[in-house]
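Engineer: Sequence and predicted structure are below.
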Amino acid sequence: MSLRDALRIPAREITDEAVYRDRRRLVAGLVAAPALALSGCADAEPPPAPAAVRVDPARMRSGFTTAETRTTYQDITHYNNFYEFGTGKADPSKAARTLRTTPWTVAVGGECAKPGRIALDDLIRGPTPEERVYRLRCVEGWSMVIPWLGVPLASVLKRFEPTSKAKFVAFTTLADRKQMPGLGYPALDWPYREGLRMDEAMHPLTLLATGIYGKPLLQQNGAPLRLVVPWKYGFKSIKSIVRIDFVEKRPFTSWNDYASNEYGFFSNVNPAVDHPRWSQKTERRIAGTTTRLFADRIATRPFNGYGDQVASLYAGMDLRKWF
């Protein structure tokens, strides 16, 4: 299945965007996340991952969508953080047009039995593309509701047969000064890098996205392939991925290295732990507009509202480590 085929949804299954944003699905609501304990030293190394706790499949599937108003395609594609194309929110939608997204290959290596460089079409071959309507919460205090199209990350990673030494998964973004003018500024240590613990990477909510609103990702949104981890702050969802590595030790991640006191490795959404320079208790939702005007502030939920699906991954951890 080619990337084009993976993104092709039968016309009968595509809802007009205006209708799409206004409809309300009768789905099981997310229940409140458990209370979050705050104790211990925030700088200590995290304990080993707790034993997996089985989450009821129906409860897990309830996290795949939300009845909240979708952010418009216009706003999703014109209000972006992608520093490789500038630090302003409108910069990527203009500057990212220089990014060539085809052909595209991804190198997979590290602690796995079947490493190699693979074309994107082959990387996502197999699993049926799924629509996932997820909340996206930026660490800056704004949020969106985005209908992604993609494949579960776990279904892709399993094909490379990670070994027992693979405790984390590291991701790397393309870094090409000819295509990415923002690399000329030392905003971060390029290339942009991110990482997940293995159980986070294999979690059913974690998605490799190839589209939005049934359309292929635009460059400013991380084309042609980006990560989506909906219970973490948005900077964890790395864009324009060119490398995936299975590693034994916690990998380097760009924002955590840049300012570890402000951006933690885990970076799970936690309204009880403020960023050192602003509160995380509330957020401004970009939704239902065509002018990118923020709605009134709304309360931020633990794990971005996905605690029912993911809180068990962090049982016993000091939740201040998120920052």
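Structural biologist: Received, thanks.

Engineer: Only C-alpha atoms from now on, for both contacts and neighbour counts.
Structural biologist: OK.

Engineer: Now do the helices in the stretch 51-200 of the chain.
Structural biologist: Along the stretch 51-200 of the chain, the segments classed as helices by DSSP state H, counting those that start in this stretch run 57-61, 73-78, 91-95, 120-123, 153-157, 198-201.

Engineer: which helices and strands does the second one pack with?
Structural biologist: Packed against helix 73-78 by the contact rule (3 or more CA pairs under 8 Å, 6 or more residues apart in numbering; DSSP states H and E) you find helix 91-95.

Engineer: and the helix it packs on, what does it pack onto?
Structural biologist: Using 3+ CA pairs under 8 Å, 6+ apart: helix 91-95 touches helix 73-78.

Engineer: Pull the distance from the helix it packs on to the chain's centre.
Structural biologist: 17 Å (CA atoms, centre = their mean, to the nearest Å).

Engineer: and what of stretch 234-253?
Structural biologist: In terms of CA atoms, centre = their mean, the centre of stretch 234-253 is set 11 Å apart from its chain centre.

Engineer: Same question for stretch 149-160.
Structural biologist: Counting by CA atoms, centre = their mean, stretch 149-160 is centred 14 Å from the centre of its parent chain.

Engineer: just stretch 158-176 next, same as before
Structural biologist: 16 Å.

Engineer: Could you point out which of the helices of the stretch 51-200 of the chain sits nearest residue 101?
Structural biologist: helix 120-123 (10.0 Å; CA to CA).

Engineer: Can you mark which positions in the closest one are buried?
Structural biologist: Neighbour-count burial for helix 120-123, with 16 or more other CA atoms under 10 Å as criterion, is recorded at 120-121, 123.

Engineer: alright, now check it against this:
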Amino acid sequence: MLIKRPPLAGVTENDVTPKHLYLNRRKIMAAGGALALTGLTSACSAQEPAGTPAAPRVSNGSLDFSETAYRVTDGDLTPYDAVTGYNNFYEFGTGKDDPARYADAMTTDPWSVQVDGHAERTGTFSVEDLVDFNALEERIYRLRCVEAWSMVIPWIGVPLSSVLERFRPTSDARYVAFETYLNRSEMRGTRFPVLDWPYKEGLRMDEAMHPLTLMAVGLYGEVLPNQNGAPMRLVVPWKYGFKSIKSISRISFVSEQPPTSWKQSAPREYGFYSNVNPNRSHPRWSQASERIIGAGPFARRDTEMFNGYDEVASLYAGMDLEENY
């Protein structure tokens, strides 16, 4: 297993997320949207031996890690250039390099998110209203894509549960639905009917509230680049990457299973749950192994059930996971 995680039972949140990061978003945005990687690359380099302790500091005080080690056991972090240069974000084009080429056209500050549905508190909120920027954590999660490739990324964010709890969802909220920002003048890919825009995703409420589910606002010590889903995106590590919706502009608490873009587009290929399951092949290719991006053209690994995150298996007890794909 590439990502080593302590079991959830009987541990604290500090055990689940071994690093804590304090990130002043306004200071970063005023500085041009990114922190310099000076002082960080020694801890996050894809070439560093696994498990090396690190306590990087940045002189402007915006970044501060506690003295803990990355929990990587038999693999390296994906190089930063690969993480930010090889993306699926069809709003900017279907090529893997299209998002990095064109996503700068998207305006991400200011940003507003509409929250509606079965919750006591609804309305329009800023990113700062939703995310506690004094409680950011860094988590190393694998992003596994349905095209049979994967990356290992140090994400920065907060548990999604801490975001959703602010709105006090009612008992009628059985699912949570998300929509991606849509602006055809800024997002050249939406001028073509590749999907039914805006992009839509959803989770069952217990999936959304699971401690592993992250609302990310950064990676590799930086604010999220536009091509990676700025200013806020989901990271659901046991599901295929398209479930980790980017550039979220709407959150809805709903009682019925919400429509999702890829299930609407190709229901035979993409189900609502979209858990990583090597036992159910995609109709057009095998899911048994995956290519490791940034590790050479022939680097592959076997695909693990739930992407190796066995902690979530209990969410699907009694379900046929080939039928509920």
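Structural biologist: Perfect, thanks for sending it. From a predicted model like this one, the values you see are computed outputs, not experimental measurements.

Engineer: Export the helices of the stretch 51-200 of structure 1 as CSV, with columns for distance to residue 176 of structure 1.
Structural biologist: Formatted as CSV, these follow (distance: least, CA to CA, whole Å):
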stretch, distance to residue 176 of structure 1
helix 57-61, 38
helix 73-78, 22
helix 91-95, 13
helix 120-123, 18
helix 153-157, 25
helix 198-201, 26
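
Engineer: Any chance of the buried residues of helix 120-123 of structure 1 in CSV with distance to residue 313 of structure 1 as columns?
Structural biologist: Shown next, in CSV, are the buried residues of helix 120-123 of structure 1 (distance: CA to CA, whole Å):
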residue, distance to residue 313 of structure 1
120, 30
121, 31
123, 27
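
Engineer: surely residue 223 of structure 1 meets residue 240?
Structural biologist: Yes. Using CA atoms under 8 Å, residue 223 of structure 1 is in contact with residue 240, at 5.4 Å.

Engineer: For those two, indicate the residue with more neighbours.
Structural biologist: The residue with more neighbours, out of residue 223 of structure 1 and residue 240, is residue 240; 26 against 22, by other CA atoms under 10 Å.

Engineer: Quick check: that one vs residue 297 of structure 1, distance?
Structural biologist: To residue 297 of structure 1, residue 240 of structure 1 is 31 Å away according to CA to CA, to the nearest Å.

Engineer: who wins for proximity to residue 231 of structure 1 among the helices of the stretch 51-200 of structure 1?
Structural biologist: Judging those by CA to CA, what sits closest to residue 231 of structure 1 is helix 198-201, at 10.2 Å.

Engineer: can you tell me what part of structure 2 the closest one aligns to?
Structural biologist: Alignment of helix 198-201 of structure 1 against structure 2: residues 205-208, by TM-score structural alignment.

Engineer: in the superposed pair, what's the mean gap between that stretch and structure 1?
Structural biologist: Stretch 205-208 of structure 2 differs from its equivalent in structure 1 by a mean of 0.2 Å after superposition (mean CA distance after the TM-score superposition for structure 1).

Engineer: Quick one: residues in contact with that stretch.
Structural biologist: The contact list for stretch 205-208 of structure 2 (CA atoms under 8 Å, 6 or more residues apart in numbering) reads 160-161, 173-176, 213, 315.

Engineer: 10 Å - rerun?
Structural biologist: 159-161, 164, 169, 173-177, 202, 213-215, 234, 236, 253-255, 273, 312, 315-316 (CA atoms under 10 Å, 6 or more residues apart in numbering).

Engineer: thought residue 21 of structure 1 was touching residue 133?
Structural biologist: No. Contact between residue 21 of structure 1 and residue 133 fails when scored by CA atoms under 10 Å: they sit 11.1 Å apart.

Engineer: Common neighbours of those two, please.
Structural biologist: Residues within reach of residue 21 of structure 1 and of residue 133 at once, by CA under 10 Å, 6+ apart, are 67-68, 70, 145, 147.

Engineer: Quickly name whichever of those residues is closest to residue 174 of structure 1.
Structural biologist: Distances from residue 174 of structure 1 to those, taken by CA to CA, are shortest for residue 147, at 24.3 Å.

Engineer: which residue sits closest to the closest one, ignoring its sequence neighbours?
Structural biologist: Nearest non-adjacent residue to residue 147 of structure 1, counting by CA to CA, 6 or more residues apart in numbering: residue 133, 4.1 Å away.

Engineer: Chain neighbours aside, what residue packs nearest to residue 287 of structure 1?
Structural biologist: Excluding the flanking residues, the one nearest residue 287 of structure 1 by CA to CA, 6+ apart is residue 71, at 4.0 Å.

Engineer: Output the residue interval of structure 1 matched by stretch 165-182 of structure 2.
Structural biologist: Aligned by TM-score structural alignment, stretch 165-182 of structure 2 falls on residues 158-175 of structure 1.

Engineer: Same check on stretch 146-153 of structure 2?
Structural biologist: Mapped onto structure 1 using TM-score structural alignment, stretch 146-153 of structure 2 covers residues 139-146.

Engineer: which residues touch the residue nearest the centre of structure 2?
Structural biologist: The centroid of structure 2 falls nearest to residue 235 when counting by CA atoms, centre = their mean (2.2 Å). Contacts for residue 235 of structure 2 were tallied using CA under 10 Å, 6+ apart; they are 141-143, 155, 157, 159-160, 212-216, 241-246.

Engineer: how far away is it from residue 219 of structure 2?
Structural biologist: From residue 235 of structure 2 across to residue 219 of structure 2, the span is 11 Å (CA to CA).
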